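Novice: can you look at this prediction? I've put the sequence above it.
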Amino acid sequence: MKLCRFGAPGQEKPGMLDGDGVIRDLSAVIGDIDGMTVSDTELAKLKALDPASLPAVDGTPRIGPCVGNIGKFMCIGLNYSDHAAETGAAIPEHPILFFKANSAIVGPNDMVMMPRGSTHTDWEVELGVVIGKTCKYASEADALDYVAGYCVVNDVSERHFQTKLTGQWTKGKSCDTFGPTGPWLVTKDEVGDVQNLSMSLDVNGKRMQTGNTNTMIFTVAQIIEHLSGLMTLHPGDVITTGTPPGVGMGIKPDPVYLKKGDVMELEIEGLGKQRQEVGQDA
């Protein structure tokens, strides 16, 4: 099942994608796609619906973030062995955790705005994990039982802010619009092996990132085990799990960064596509 949220920012309605790729309006059934509606019980109710019984959404509405009212937006860094190699970083002993401000979250096709004065804004296609039920002290063996589904995330990053503005990575990760999420929340039963999904990102039509979740250093299950041992994970929390090689920062001999007017297009197998034009704050 593919769920989405459509409409103007702050006014999104819940939707479901039918077998023909038509968005069906779920507004009469649920209030939103969020922590209240991503439990196994609630998702089972949605799966039982006949999409043809729901109103079709006309036209091509804006697609919003696929999860509303996200509680925690957690990010894992340096989690692909081939990405760590391109950056010259050592393989981490434990998952590297940082948080992205919720104010960074936007729809999958919304404009990405580089902050004032930015010259080092970079791209990162990532697998997002949406938690479906309260999770504390999960084991690796049962960790995926707590997942509602998966989505595409672009972990946009301002590298100067991230590495030069004394402090943690959060400074370079939390700028407004730096968290495009969606288009779909794809339930785990439809995804299959989450550790074998191809992923890619193009800038201006040129392939920059090509990867697969099979090169993750820490699997989704291991990440959930680790994080749930540190804090309680709640329904509607999102974990983005690291990026494969091909980021601008890693290009040799000279890094390449985004500029106003650039277009990013990214995709993860079975989870959909994103497209963002890049602007810059005055």
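Specialist: All right, it came through fine.

Novice: from here on, just use CA atoms for contacts and neighbour counts.
Specialist: Will do.

Novice: since we're on Thr232, how many residues are nearby?
Specialist: If you count neighbours by other Cα atoms under 10 Å, Thr232 ends up with 12.

Novice: and the residue lying closest to it once chain neighbours are set aside, what does it touch?
Specialist: Sequence neighbours aside, Lys136 is the residue nearest to Thr232 in space, at 4.9 Å (criterion: Cα to Cα, 6 or more residues apart in numbering). Residues in contact with Lys136 (Cα atoms under 8 Å, 6 or more residues apart in numbering) are 228-229, 231-233.

Novice: so which of these wins on neighbours?
Specialist: Each of the contacts of Lys136 was scored for neighbours by other Cα under 10 Å, and Leu233 scores highest at 24 neighbours.

Novice: what sits against the nearest residue to that residue once chain neighbours are set aside?
Specialist: Distances taken as Cα to Cα, 6+ apart put Cys135 closest to Leu233, at 5.0 Å, once the chain neighbours are dropped. Contacts of Cys135 were listed using Cα under 8 Å, 6+ apart, and they are 146, 228, 232-234.

Novice: which ones among the contacts of Lys136 lie within helices?
Specialist: Judged by DSSP state H, the contacts of Lys136 include Ser228 as members of helices.

Novice: between the contacts of Lys136, which is nearest Val112?
Specialist: Ranked by distance to Val112 (Cα to Cα), the contacts of Lys136 are led by Leu233 at 28.1 Å.

Novice: if I look at the residue nearest to Thr232, how far off is His226?
Specialist: 10 Å (Cα to Cα, to the nearest Å).

Novice: likewise for Lys164?
Specialist: In this view, Lys164 and His226 are 28 Å apart by Cα to Cα.

Novice: kindly report the same for Gly242.
Specialist: 15 Å.

Novice: please apply the same query to Asp122.
Specialist: Taking Cα to Cα as the measure, Asp122 falls 27 Å from His226.

Novice: the more surrounded of these two?
Specialist: Legend: neighbour count by other Cα under 10 Å for Asp122 and His226, higher for Asp122 (23 against 20).

Novice: re the thing from before, distance to Arg5 added to the contacts of Cys135, as CSV?
Specialist: CSV is the format used below for the contacts of Cys135 (distance: Cα to Cα, whole Å):
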residue, distance to Arg5
Tyr146, 22
Ser228, 27
Thr232, 26
Leu233, 22
His234, 20
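
Novice: out of those residues, which sit inside strands?
Specialist: Residues of those located in strands (DSSP state E): none.

Novice: comparison target below:
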Amino acid sequence: MKHARIEWGGQVHDAIESQGQLELTAGDHQGRLLSFDEVVWLPPLPPTPPNRPRTVLALGLNYADHAKELAFKAPEEPLAFVKGEATLIGHRQFTVRPAGVSYMHYECELAVVIGRTARRVTRADALDFVAGYTVANDYAIRDYLENWYRPNLRVKNRDTCTPIGPWLVDAADVPDPMNLALRTTVNSQVTQEGHTSDMIFDVPTLIEYFSGFMTLQPGDLILTGTPDGVVDCQPGDVIVTSIEGIGELVNTIKQHLPASS
């Protein structure tokens, strides 16, 4: 099943995909059908308990072809960094390109959503702890890059820099997350193609790795890296990151406007 979180009628609603529309699943409007165009799309993630921030873990250089593209040796263990939840925005939303930067690129990534508390999970059991999967576009700003292995905060931790969605697809409907095609288009032109089978560290390995030294909670995210084929994105560009069986995430770049005096 495909799940979404949306704003409509001044409220946040949970919905599912039904007959090419959105069907509200709770509240006074339960069962109502809405078109994709009459709602504001939010990140399709379960709410976290009060006062607990969501942990967002992201992988660098997790595809061998991308590491080669950047002239780096493939890593021998996962290269991970943490992102703030404020980076996340929904489908059909706008990502700000900061003024004065020279290179900002997309990264089409399979995002893993944790479904239950995971601590010291074995690789064999890892997929049992997954609630579902969604599409992430984890923009990077190369101007601030100091080291590909450990990008500093301004490269990846910017508000609006990680669109995610449109759907959270149940894990049961994705029999093999390591057998999915990825594609990115910029203004309808294909610029990136890859396959999750080319990950250096697959999803079960990542869950085992992270849960070996930290507790993963329901709603936490693992962004699994991107294949090669990244290009600079300019204001006005429409970027579509898609993953087979998961969805097509649409995002538009807009220019940063300085505050008026």
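Specialist: Yes, it's here. Worth saying up front: this structure is predicted, and the values here are computed from it rather than measured.

Novice: circling back to that earlier point, so which of the contacts of Lys136 of structure 1 persist in structure 2?
Specialist: Listed in the original numbering, these still in contact in structure 2 are 228-229, 231-233 (both residues aligned by TM-score structural alignment, their matches' Cα atoms under 8 Å).

Novice: Throw those into CSV and include distance to Gly182 of structure 1, thanks.
Specialist: Shown next, in CSV, are the kept ones among the contacts of Lys136 of structure 1 (distance: Cα to Cα, whole Å):
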residue, distance to Gly182 of structure 1
Ser228, 24
Gly229, 27
Met231, 25
Thr232, 24
Leu233, 20
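
Novice: farthest pair within those residues?
Specialist: Gly229 and Leu233, at 9.5 Å, using Cα to Cα across the kept ones among the contacts of Lys136 of structure 1.

Novice: let me see the ranges of the helices in structure 2.
Specialist: 64-69, 153-156, 203-211.

Novice: ok, which of those comes nearest Pro78 of structure 2?
Specialist: Comparing those by Cα to Cα, helix 203-211 comes nearest, at 7.5 Å.

Novice: in structure 1, point out the residues matching the closest one.
Specialist: Aligned by TM-score structural alignment, helix 203-211 of structure 2 corresponds to residues 220-228 of structure 1.

Novice: and the contacts of the matching stretch?
Specialist: Contacts of stretch 220-228 of structure 1 with the rest of the structure, by Cα under 8 Å, 6+ apart, involve 95, 129, 135-144, 194-195, 233, 241.

Novice: again, but for stretch 13-30 of structure 2
Specialist: Contacts with stretch 13-30 of structure 2, where a contact means Cα under 8 Å, 6+ apart, come from 1-7, 31-36.

Novice: so which of those residues sit within strands?
Specialist: 2-7, 33-34.

Novice: which among the residues you listed count as buried?
Specialist: Buried members of those, counted by 16 or more other Cα atoms under 10 Å: 2-6, 33-34.

Novice: I'd like those residues written out as a markdown table, with distance to Val250 of structure 2 added.
Specialist: A markdown table is the format used below for these (distance: Cα to Cα, whole Å):
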| residue | distance to Val250 of structure 2 |
| --- | --- |
| Lys2 | 17 |
| His3 | 17 |
| Ala4 | 14 |
| Arg5 | 15 |
| Ile6 | 15 |
| Leu33 | 22 |
| Leu34 | 19 |
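
Novice: of those residues, closest to Ile200 of structure 2?
Specialist: Ile200 of structure 2 lies nearest to Lys2 out of those, by Cα to Cα, at 27.6 Å.

Novice: now do the same contact list for the closest one.
Specialist: Contact analysis of Lys2 of structure 2 by Cα under 8 Å, 6+ apart lists 16-17, 167-170.

Novice: ok, back up a step: and the helices of structure 2, which is most packed in?
Specialist: helix 203-211 (a mean of 20; mean count of other Cα atoms under 10 Å).

Novice: average gap between it and structure 1?
Specialist: Comparison of helix 203-211 of structure 2 with structure 1 after fitting gives an average deviation of 0.3 Å (mean Cα distance after the TM-score superposition for structure 1).

Novice: how far off centre is that helix?
Specialist: 17 Å (Cα atoms, centre = their mean, to the nearest Å).

Novice: now do stretch 274-282 of structure 1
Specialist: With Cα atoms, centre = their mean, you get 17 Å for stretch 274-282 of structure 1.

Novice: now do it: everything it contacts.
Specialist: 108-116, 118, 152, 182-183, 258-267.

Novice: re earlier: make CSV out of the helices of structure 2 and add distance to Asp143 of structure 2.
Specialist: Below are the helices of structure 2 laid out as CSV (distance: least, Cα to Cα, whole Å):
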stretch, distance to Asp143 of structure 2
helix 64-69, 17
helix 153-156, 8
helix 203-211, 29
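
Novice: can you list the buried residues in stretch 116-128 of structure 1?
Specialist: 118-128.

Novice: what's the closest non-adjacent residue to Val155 of structure 2?
Specialist: Among residues not flanking Val155 of structure 2 along the chain, Ile141 sits closest, at 4.8 Å (Cα to Cα, 6+ apart).

Novice: number of nearby residues for the residue mapped onto that neighbour from structure 1?
Specialist: Under the alignment (TM-score structural alignment), Ile141 of structure 2 pairs with Glu158 of structure 1. Using other Cα under 10 Å, Glu158 of structure 1 is surrounded by 26 other residues.

Novice: ok, Ile96 of structure 1 - how many residues close by?
Specialist: By other Cα under 10 Å, the residues close to Ile96 of structure 1 number 14.

Novice: ditto for Gly90 of structure 2
Specialist: 25.

Novice: counterpart of it over in structure 1?
Specialist: Using TM-score structural alignment, the equivalent of Gly90 of structure 2 in structure 1 is Gly107.

Novice: measure that match to Met216 of structure 1 for me?
Specialist: Using Cα to Cα, we find Gly107 of structure 1 at a distance of 25 Å from Met216 of structure 1.

Novice: look up how far Gln189 of structure 2 lies from the closest residue to Ala111 of structure 2 other than its chain neighbours.
Specialist: Closest residue in space to Ala111 of structure 2, ignoring its immediate chain neighbours: Leu223 at 4.6 Å, by Cα to Cα, 6+ apart. Distance, Leu223 of structure 2 to Gln189 of structure 2, using Cα to Cα: 24 Å.

Novice: more neighbours, these two?
Specialist: Using other Cα under 10 Å, the more surrounded residue of Leu223 of structure 2 and Gln189 is Leu223, with 27 against 10.
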